[in-house]
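Undergrad: how would this look folded up:
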Amino acid sequence: MRLVFAGTPAPAVPALQRLLDAPRHEVVAVVTRPAKPAGRGRKQTASPVADLAAEHGIPVLTPAKPGDDDFLAELREFAPDCCPVVAYGALLPQRTLDIPTHGWVNLHFSLLPAWRGAAPVQHAILHGDDITGASTFRIEAGLDTGPVFGVTTETIRPTDTAGDLLERLARSGAELLVATMDGLASGELVAVPQAPDGVSIAPKLTVDDARVPWQQPARHIDRLVRACTPAPGAWTMLGDDRYKLGPVRPRLEGTLAPGEIRLTRAGVEVGTLDRDVTLTTVQPPGKRMLPAADWARGARLPEGARFV
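TA: The predicted model follows:
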């Protein structure tokens, strides 16, 4: 099939690469979000998907809005049979959805109808799910409500961060997306409507969501920090300073008040509602992320210092 691939961030790259390698399909163009400022110099930087497309000499379309008339005219000229999508990052109006013969097929990183929305991987970890996965479905007007072509499952490990889990799902999901394109090309694959029950919504986690609530149980804090790693990044306050934190390890007992800090030779322990947690990494303001033990050796904290 002739494919126009739509995607933007790094987790979309494995899927694009697998489609480029697939003998039954031809990626004739790529749609991605426009370049944006990045890094300390705020230099205009193309998306990871755009970079991969450029390496292969594939035309890259970067519409400000995917419903613009000029973009729709370009898309029609490429005459796609299908438009596979992975984390494109913009809503597609109906007149855009109507152009390819087989529609737009999204690879979504959850087992639909669970965790529809922008942050399915983060919410699966935050809510303590044991199993998640990826689904391919035909995009329609609703939020991730379209009929499903196929799924693949993935176990959530006890120490998984959102970054860890998304990396695995990006690889297994790429295989699922190619299999879906193969099934559509052969005419053997039929989409199945999503079940009406089991629906959950996964909105994007904000910086405010990522503040560590030390008054909560250690298990919740562990999940929250892992769900927010690497983005938006868990954080807490110490006095007037903001500190970013990496994953924590709940301990067997609790001897500290919520937020109370204890520096030891081995590292840093902090109290929660029930059990204490051990920090793994700490990023003081204006500095790089450090192993917690290294930060502890240089920290000069008053007695009874607390994160809040």
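
Undergrad: C-alpha from now on. contacts and neighbour counts both.
TA: Noted.

Undergrad: buried ones in stretch 177-186?
TA: 177-182, 184-185 (16 or more other Cα atoms under 10 Å).

Undergrad: do stretch 145-153 as well
TA: Buried residues in stretch 145-153 (16+ other Cα under 10 Å): 145-153.

Undergrad: re earlier: closest one to Pro217 out of the buried residues of stretch 177-186, please.
TA: Pro217 has its nearest neighbour among those in Leu177, at 38.8 Å by Cα to Cα.

Undergrad: the stretch 151-300 of the chain: helices as residue ranges?
TA: In the stretch 151-300 of the chain, helices defined by DSSP state H, counting those that start in this stretch lie at 162-186, 218-227, 292-298, listed in chain order.

Undergrad: here is the second sequence; please produce its structure so I can put it next to the first one:
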Amino acid sequence: MRIVFAGTPETAVPSLEALIASRHEVVAVVTRPDARAGRGRTLSASPVAEVAERHGIEVLKPATPSDPDFLDRLREIAPDCCPIVAYGALIRRAALDIPELGWVNLHFSVLPAWRGAAPVQRSIMAGDEVTGASVFSLTEGLDEGPVLGVITELVKPEDTAGTLLERLSVEGARLLVDALDHIEDGDIGVQQQDEELVSLAPKLTTEDARIAWNRPAFAIDRHVRGCTPAPGAWTELGDLRVKIEPLTIADESTLEPGQVSFGKKEVRVGTATTDVVLGTVRPHGKKPMDAADWGRGLSDPAGSFS
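TA: A predicted model of the protein is given here:
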């Protein structure tokens, strides 16, 4: 089967590599235009584009997938199917209608749970014990097409959004290839989504990542891990903003919510239940550092987070 793959970030790379190694022919790749990244703000190709170029695959970088020149080129290529993983732009009807077998999306949740841009982050933050990945037929609605395959994955106590997404991207790649195999063979099963079970996972904003210390320690732990590595959970000590990386829940409660205790070997913060012990922190504009080292460097190590 001739396919055109659409994807952009590192998360999509395992799927592209699995498709290249599969029985299907990846005839082109669609990805977002080059973007500025790093401290030097140099213009860089997406991770998916870099992999495609290494394999000598044609790379298409339309400003929008509704661009007439892009649509014309996609018609010329005439793919049988277009698998898509974390592409980063909406595919409209004009593009959806081009491949005979449609567009097939790999989404990192068990649909209809967590439709949207941040399913893994929202799942961790909500305290889910199990999540997964789904392959579904892409429509113009938000992640609402019929489901073609599902895998499940336990959310480990130490998982961050980054580590969980890394596992799901690898396992999901296998699921995507399997779905395409069955589509080509004509024996794929289809399950309509139950609209009564929908939950939404909008993209996390900086304000969403702010820690509310009046919540239970378990919820704060999940919040921090769900925001790691991006956008990064944060709080303020006076006028100092600091990002908080995964922390440890203590056995006892000795502090009021948000109250900070700076010790020689650890930094504790009060919550609505037990204290939490900070691990690595990242003061604004600085590199990550051990919380105790950060505390020793403060001119007035006291007060409460807000």
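
Undergrad: now what about the TM-score between them?
TA: For this chain pair, the superposition-based TM-score is 0.97 by TM-score structural alignment, normalised by the length of structure 2; 306 aligned residues with a Cα RMSD of 1.1 Å.

Undergrad: ok, which of the helices of the stretch 151-300 of structure 1 comes nearest Gln122 of structure 1?
TA: helix 218-227 (4.6 Å).

Undergrad: quick one, that closest one and helix 162-186 angle?
TA: 60 degrees (axes from the mean of the first three to the mean of the last three Cα atoms, to 10 degrees).

Undergrad: if we can go back for a sec, what's the most buried one of the helices of the stretch 151-300 of structure 1?
TA: helix 218-227 (a mean of 24; mean count of other Cα atoms under 10 Å).

Undergrad: compared with structure 2, how much does that helix deviate?
TA: By mean Cα distance after the TM-score superposition for structure 1, the fitted helix 218-227 of structure 1 averages 0.9 Å away from its aligned residues in structure 2.

Undergrad: and that helix, what does it pack against?
TA: When contacts are defined as 3 or more Cα pairs under 8 Å, 6 or more residues apart in numbering; DSSP states H and E, helix 218-227 of structure 1 packs onto helix 120-126, strand 248-250.

Undergrad: just to revisit the earlier point, what's the closest of the buried residues of stretch 177-186 of structure 1 to Thr264 of structure 1?
TA: Nearest member of the buried residues of stretch 177-186 of structure 1 to Thr264 of structure 1, counting by Cα to Cα, is Leu177, at 48.7 Å.

Undergrad: touching, that closest one and Ala15? I think so.
TA: Yes. Judged on Cα atoms under 8 Å, Leu177 of structure 1 makes contact with Ala15 at a distance of 7.0 Å.

Undergrad: Val29 of structure 2: neighbour count?
TA: By the criterion of other Cα atoms under 10 Å, Val29 of structure 2 has 25 neighbours.

Undergrad: do Gly239 of structure 1 as well
TA: When neighbours are counted by other Cα under 10 Å, Gly239 of structure 1 registers 10.

Undergrad: list the contacts for it?
TA: Phe307 (Cα atoms under 8 Å, 6 or more residues apart in numbering).

Undergrad: again, but for Glu184 of structure 2
TA: Met1 are the contacts of Glu184 of structure 2 under Cα under 8 Å, 6+ apart.

Undergrad: how about Ala38 of structure 1?
TA: 44-45.

Undergrad: try Ser137 of structure 2
TA: 102-105, 145-148.

Undergrad: among the residues you listed, which are located in strands?
TA: Among the contacts of Ser137 of structure 2, the members falling in strands (DSSP state E) are 103-105, 147-148.

Undergrad: tell me the one of these nearest Ala201 of structure 2?
TA: Of these, the one sitting nearest to Ala201 of structure 2 (Cα to Cα) turns out to be Asn105, at 16.3 Å.

Undergrad: state the distance from that closest one to Lys286 of structure 2.
TA: 38 Å (Cα to Cα, to the nearest Å).

Undergrad: who has more neighbours, those two?
TA: Asn105 (24 against 9).

Undergrad: ok, and the closest non-adjacent residue to the more buried one?
TA: Closest residue to Asn105 of structure 2 apart from its sequence neighbours, by Cα to Cα, 6 or more residues apart in numbering: Ile84 at 4.8 Å.

Undergrad: dump the helices and strands packed on helix 218-227 of structure 1 to TSV, plus distance to Gly298 of structure 1 and mean neighbour count.
TA: As requested, those are exported to TSV (distance: least, Cα to Cα, whole Å; neighbours: other Cα atoms under 10 Å):
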stretch	distance to Gly298 of structure 1	mean neighbour count
helix 120-126	32	25
strand 248-250	20	21
